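1. just need the structure, nothing else, for what follows:
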Amino acid sequence: MNVHDRLDPVAGVDPLPADDFRRQGVKAVVDVGASNRGAWRHGADKYLAGTGLRDALAGMPDGEW
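-> Next comes the predicted model:
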């Protein structure tokens, strides 16, 4: 899983790496968008506090993470 904010100065360079990682032709990474606030959007605390990551984890089948 890749959680990204397009305005994140680190993750925003290539916010959709799922296109780059495949397992037997099938995407092996799920891209999840987030909207962090503030000047520095790359902090883990911002991703953990957001609903994008939590919603994606809640929707995963048991054993996937």
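
2. can we go C-alpha only for contacts and neighbour counts from here?
-> OK.

3. just give me the neighbour total for Leu48.
-> 12 (other Cα atoms under 10 Å).

4. name the element it belongs to?
-> helix 44-49 (DSSP states H and E).

5. tell me what whichever helix or strand comes after that helix is packed against?
-> Using DSSP H and E, the helix or strand that follows helix 44-49 in sequence is helix 51-58. For helix 51-58, the packing partners by 3 or more Cα pairs under 8 Å, 6 or more residues apart in numbering; DSSP states H and E come out as strand 31-33.

6. also this sequence, please, to line up against the first:
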Amino acid sequence: MSEGRVIGERDVRRACSEERAGRRDTLALERVEEALAQAGGNKSRAAQALGISRFSLYRALARSNVRA
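-> All right, here's what the predicted structure looks like:
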């Protein structure tokens, strides 16, 4: 963790922020996977169900390394 240094408020806030971001990414990925499953793999329909553009869906998939 912190070698020879006192953990300060800034360190705690950063760790909490990173944890929240990770949870958000996980939840978003779960929603994308669920939408794709419900759309039978059709990315256009999945994007529409999520209320995002098909391009945004492709970007989300690329960032998460999901192959769909």
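
7. superposed, what's their TM-score?
-> After superposition, the two chains reach a TM-score (TM-score structural alignment, normalised by the length of structure 1) of 0.22; 33 aligned residues with a Cα RMSD of 4.2 Å.

8. which stretches of structure 2 form helices?
-> Counting by DSSP state H, the segments of structure 2 that form helices are 9-38, 43-50, 54-64.

9. buried set for the last one?
-> Pointing back at helix 54-64 of structure 2 there. Of the residues in helix 54-64 of structure 2, 54, 57-58, 60-61 count as buried by neighbour count, 16 or more other Cα atoms under 10 Å.

10. now the angle from it to helix 43-50?
-> 90 degrees (axes from the mean of the first three to the mean of the last three Cα atoms, to 10 degrees).

11. now the residue most central in space within structure 2: how far from Arg63 of structure 2?
-> The centroid of structure 2 falls nearest to Asp25 when counting by Cα atoms, centre = their mean (2.1 Å). As judged by Cα to Cα, to the nearest Å, Asp25 of structure 2 and Arg63 of structure 2 stand 10 Å apart.

12. go on, Glu18 of structure 2?
-> From Glu18 of structure 2 to Arg63 of structure 2 the distance is 17 Å (Cα to Cα).
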